[in-house]
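Peer 1: Just to be clear, the model below is a prediction. Sequence and coordinates:
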Amino acid sequence: MDMYRVYAKINESGSIVETNSSAFLSDTTGWVQIDEGMGDQYHHAQGNYFQKPKYDERGIPRYAYVPDGDPKWRERTPEEMDADYVPPQPVKTVDELAAENELLRAQVQSLADRGEFIEDCIAEMAMQVYQ
């Protein structure tokens, strides 16, 4: 059996956001080795290395990198994961979008009217100056 190295990509907060194996990485720049071994867990580390999915149901990374640890990763606490959660923004209704669209149309028309007024003023001033 072949020996494979497991690599991880780490985000700015130290969470593991991606895993892969030396079997599939030709360039490990930007990756950190977190383990090595034989078998499917190491060969297909993308989905088989951790016992649980890399992300929870909200899309929050479940594991953290531990540079001096053995293993070099740990499962993040619920409090750590909750701190990363950003609730989705409420979706606007069609009526709200229609009202916003109407307001924007009125603002654009007002700016166009003002631009025409300024152009007329400049033309009138030019006629006074050059008479």
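Peer 2: Everything's here; your move.
Peer 1: CA only for contacts and neighbour counts going forward, please
Peer 2: Will do.
Peer 1: And the strands in the protein?
Peer 2: Remark: strands assigned in the chain by DSSP state E are 4-10, 16-21, 32-37, 63-65, 73-75.
Peer 1: Would you reformat those strands as CSV and include distance to G115 and mean neighbour count?
Peer 2: Formatted as CSV, these follow (distance: least, CA to CA, whole Å; neighbours: other CA atoms under 10 Å):
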stretch, distance to G115, mean neighbour count
strand 4-10, 52, 21
strand 16-21, 51, 21
strand 32-37, 58, 17
strand 63-65, 56, 22
strand 73-75, 60, 17
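Peer 1: Presented hereafter is structure B, for comparison with structure A:
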Amino acid sequence: MQTPKSRVYVLCDSESRVLRLEGEYSLPADLTGWTKIDEGYGDRFSLAQSHYLDKPLYDGAILRYKLVDSVLVERTAEEIEADKAALPKPEPTAEDDTNAMMVDHEYRLTLLELGLNE
């Protein structure tokens, strides 16, 4: 008896960026919204999350691949940089607040020492 082929599916966002990639062993029960992109034998197809792509699916917090005409394509450096620029700026940490207070304190002390506190 021949082993059936393993399938590879992707889930994309509205801009065709690949959010998830799953092989046969980890396919969700409901494939609504998923696109089949390949099938074959071996770990590349069965364990697609770790064996299908040359690079990780994400570049930090940014999606690295997109789907173009049912083919996975690595996004350009410009596309990735545009996504990085659009990320929300992180909130200041407690350390950032403390450093800002220390700088302000040093500034005020310097003004006092120079007699410019009026």
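Peer 2: Received it, and whenever you're ready, just let me know what you need. What you see is a predicted model; the values in this text were computed from it and never measured.
Peer 1: what's the closest of the strands of structure 1 to Q46 of structure 1?
Peer 2: Q46 of structure 1 lies closest, by CA to CA, to one member of the strands of structure 1: strand 16-21, at 4.8 Å.
Peer 1: how big's the offset between that closest one and structure 2?
Peer 2: On superposition with structure 2, the mean distance recorded for strand 16-21 of structure 1 (mean CA distance after the TM-score superposition for structure 1) is 0.8 Å.
Peer 1: quick one: that strand to strand 32-37, angle?
Peer 2: On the basis of axes from the mean of the first three to the mean of the last three CA atoms, to 10 degrees, strand 16-21 of structure 1 is oriented at 40 degrees to strand 32-37.
Peer 1: what's strand 16-21 of structure 1 aligned against in structure 2?
Peer 2: Per the alignment by TM-score structural alignment, strand 16-21 of structure 1 matches residues 18-23 in structure 2.
Peer 1: Other residues contacting that stretch?
Peer 2: Here stretch 18-23 of structure 2 makes contact (CA atoms under 8 Å, 6 or more residues apart in numbering) with 6-13, 44-49, 57, 63-67.
Peer 1: all helices for structure 1, in order.
Peer 2: For structure 1, the helices defined by DSSP state H occupy 40-43, 45-48, 78-84, 94-129.
Peer 1: so the third one corresponds to what in structure 2?
Peer 2: When you say that, I think you mean helix 78-84 of structure 1. Against structure 2, helix 78-84 of structure 1 falls on residues 77-83 (TM-score structural alignment).
Peer 1: likewise the first one?
Peer 2: Using TM-score structural alignment, the residues of structure 2 aligned to helix 40-43 of structure 1 are 43-46.
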